[in-house]
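K.L.:
predicted model and sequence follow; I will ask about them next.
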Amino acid sequence: MVLADTARVNSDALRRIGWPGPADGGAPALPGWAEALAAHPQAQPARVVEQHRNGYVVADGPEHGFAAESLPEWQRPRFPAERRAGVGDWVLVEGRRIVALLPRYSAIKRGAAGEHYKQQLIAANVDTVFVVCGLDADFNPRRIERYLLLVRGGGVEPVVVLTKADLAAEADAEANALAALLELAEPAAQGVPVRAVNAKDRASVAALDPWLQPGRTAVLVGSSGAGKSTLTNTLLGVERMKTGEVRERDSRGRHTTTYRALLPLPSGACLIDTPGMRELKPTGEEDVAESFADIEALAEQCRFRDCAHLREPGCAVRAAIESGRLDPQRYAHYLKLRDEVAGAADKLAHRRAQKAEEKVLGKALNKRLDDKYGRH
């Protein structure tokens, strides 16, 4: 199916906001896309560039954004939030109305705040996640580990960006130490790239250019005051995003970014800026072993398969901690995240079982009504 044949898209304009299809305007070779496009022959593809409580802004090119009405079912109170469109999603629109959500090829999510299990979409259809952390009092390897756990759950390449390198005399040492830790944790992936930058200096920020090539989409995540908006402005070349000062005592900032927004960059890439996130709950779909491969490898060397790593003889994990080869804080964080993910996974399984039961009961009720009233 070639979309250009039906004059449905300006393929050049769409590609400048990340269209994953070929240059001739053809349908992307992604599962479910050709079928969705064929089911709505009058609809135009567009990308969600802003998400607000009262609606969406979508775009079919870098200079053309417009308000769009969501699908009616998205407005139902019990409709799963992660199944509504989010920033980065591709949708089909007819006029000013969204008629379909195209399948995602990647999604970054977190567990929503509150006791009940819910997922919150951070960004969709991204290639790279820049985990932004300041080289001031904001610097926290444990928080970075938590971000990386969530990012991998969405199948996206992570890059750690350490901002405020101009303020920290130990910037290179901190970056090298963190890179060594991540490489040790993930030998199969040769670690996670770590780049220390001055977010106000375009020459310094050029270190991120390999991940910001034409057609690619990256998202910035990190706490308030980490420098995400400053970094966005530098990459844009204009002061587009509002920035603010941070508190001296803890380097925390106010939420200068209040909503997610997708911004085309001069490089031809797209960047999604997000509000600072102070709570990072797992969804239950993450793989803790992937983020802590070093600890998992040590556990395999224990004398007993069911070793609890407490006082058992021949425990390789305790031996590594006592010899200084394994940071006890990293191990404690591994245990904490493992328990959180397991708890979230149980809630997710319970939720799915409830949904399946409700579906079966609904079908049974409809059948009884059909039989009683002769409906076919």
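P.N.:
Nice, thanks for sending it over.
K.L.:
going forward, measure contacts and count neighbours with C-alpha atoms only.
P.N.:
OK.
K.L.:
could I get the full set of strands for the stretch 201-350 of the chain?
P.N.:
For the stretch 201-350 of the chain, applying DSSP state E, counting those that start in this stretch gives strands covering 217-221, 261-264, 270-273.
K.L.:
I'd like these as CSV, with mean neighbour count and distance to residue 104 appended.
P.N.:
Listed next are the strands of the stretch 201-350 of the chain as CSV, based on neighbours: other Cα atoms under 10 Å; distance: least, Cα to Cα, whole Å:
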stretch, mean neighbour count, distance to residue 104
strand 217-221, 26, 13
strand 261-264, 22, 16
strand 270-273, 26, 16
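K.L.:
next one for the comparison:
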Amino acid sequence: MSPDFAALRAIGWPHEGAPPAGSWATTIAGHPDARPARVVEQHRSGYIVSEGRGDGFRIESLPEWQRPVTGPEARPAVGDWLLINGNAGGKPSAVALLPRHSAIKRAVAGERYAQQVIAANIDTVFIVCGLDGDFNPRRIERYLLLVHGGARPVIVLTKADTEGGRDGPTATAARALATELAARDLPVFAINARRPESAAVLAPWLAAGRTAVLVGSSGAGKSTLTNTLVGHERMQTGTVRQKDARGRHTTTHRALIALPSGACLIDTPGMRELKPTGEEDLAETHFADLDALARRCRFRDCRHRQDPGCALRAAATAGTVDAARLAHYLKLHGEIAGAADRRLHRAGDKPGDKPRGKPPPRRPHTGGRRR
């Protein structure tokens, strides 16, 4: 059966028809009897895929995707494109996973190194944070660290209609964050997620054929925003606790939803841990200014603690760098380096290999500590 590319386009197929020459075309040519389908739900027991708008259907996965044969990062995730055989009435099965053009992922909890793909083949990552007790600039920075490889981050501050969103310390901190991130070409929007006219500012990132993912803590308003963008009550929503503004996991699994605009939206459960994978590069994030400043330290092996001539500490003392932001930069720097070491150990790479998460090389010098 020939693929219906118009139907696939409605769930994010990135081409007007068959893909041009490249890795996708090569994989598809190797399976002439298979056709594309997209993973719209991921469960412990398997996958739900779709070939267009409407209900998806369950497929049988490949044996090599079963635990613990394959690591979680190599198994399909919501947003992935598969090649499948059979039809919805005849127990269709997966044949191959098409290469990803982007993904947002994190390191899984625990001592053993592994990666978890949150969503695949995405164009935009909406980082959702509420303008209440949920507001946390450091958490937003951590989410930004995980967005790389072709996806564009957009910060969405929900609950702009609440008292905290209009006035007070939270509103002041949010305006300062918005100014800082806007200076680094990162869009920031404060919205009322319940009102379509307020959420309409996100339309430029939700054009036909585009895919966005919502990430953020429980209670931030992701499901409420999803319902507003869909146009009806699609996702269950809940209230947050008054004492700490924390919500319950009303979204229990990741799901891809087709929007009226022709775009696709992936809603995700709140994530309590956001551990780097070791593949991140602080020089390519909104911390690029601090990373460049670190290259001006007097000593190449500066630890940015009590070292003389530390450009970062000098800037913090002078007030040109926010002390809390610097502390978070150094914390993330250490986490990335640690994760990169664990990744190398798992992969069995040579000790001299340097992953992206390692500290970038300083200016060359001729022996000893540079003065």
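P.N.:
It's in. All of these numbers come straight from a predicted model, not from anything done at the bench.
K.L.:
check contacts around residue 207 of the first structure.
P.N.:
By Cα atoms under 8 Å, 6 or more residues apart in numbering, the contact set of residue 207 of the first structure is 195, 197.
K.L.:
try 7 Å this time
P.N.:
Neighbouring residues of residue 207 of the first structure by Cα atoms under 7 Å, 6 or more residues apart in numbering: residue 195.
K.L.:
and the gap between the corresponding residue of the second structure for it and residue 256 of the second structure?
P.N.:
Using TM-score structural alignment as the criterion, the counterpart of residue 207 of the first structure in the second structure is residue 201. Remark: distance between residue 201 of the second structure and residue 256 of the second structure (Cα to Cα, to the nearest Å) = 21 Å.
K.L.:
can you put the strands of the stretch 201-350 of the first structure in CSV and add distance to residue 36 of the first structure?
P.N.:
Output for the strands of the stretch 201-350 of the first structure, formatted as CSV (distance: least, Cα to Cα, whole Å):
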stretch, distance to residue 36 of the first structure
strand 217-221, 22
strand 261-264, 23
strand 270-273, 24
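K.L.:
need the counterpart of residue 38 of the first structure in the second structure.
P.N.:
That one, residue 38 of the first structure, aligns with residue 29 by TM-score structural alignment.
K.L.:
ok, that match - how many residues close by?
P.N.:
Neighbour count of residue 29 of the second structure, defined by other Cα atoms under 10 Å: 11.
K.L.:
ranges for the helices of the stretch 51-200 of the second structure?
P.N.:
137-146, 163-166, 169-182, 196-199 (DSSP state H, counting those that start in this stretch).
K.L.:
ok, and what's touching the first one?
P.N.:
Contacts to helix 137-146 of the second structure, defined as Cα under 7 Å, 6+ apart, come from residues 104-106, 153, 274, 276, 280, 285.
K.L.:
just the buried ones among the residues you listed, please.
P.N.:
Among the contacts of helix 137-146 of the second structure, those buried by neighbour count (16 or more other Cα atoms under 10 Å) are 104-106, 153, 274, 276, 280, 285.
K.L.:
adding distance to residue 300 of the second structure, write these out as TSV.
P.N.:
Converted to TSV, these look like this (distance: Cα to Cα, whole Å):
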residue	distance to residue 300 of the second structure
104	32
105	31
106	30
153	32
274	30
276	24
280	21
285	22
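K.L.:
just tell me what residue 297 of the second structure corresponds to in the first structure.
P.N.:
Match for residue 297 of the second structure (TM-score structural alignment): residue 302.
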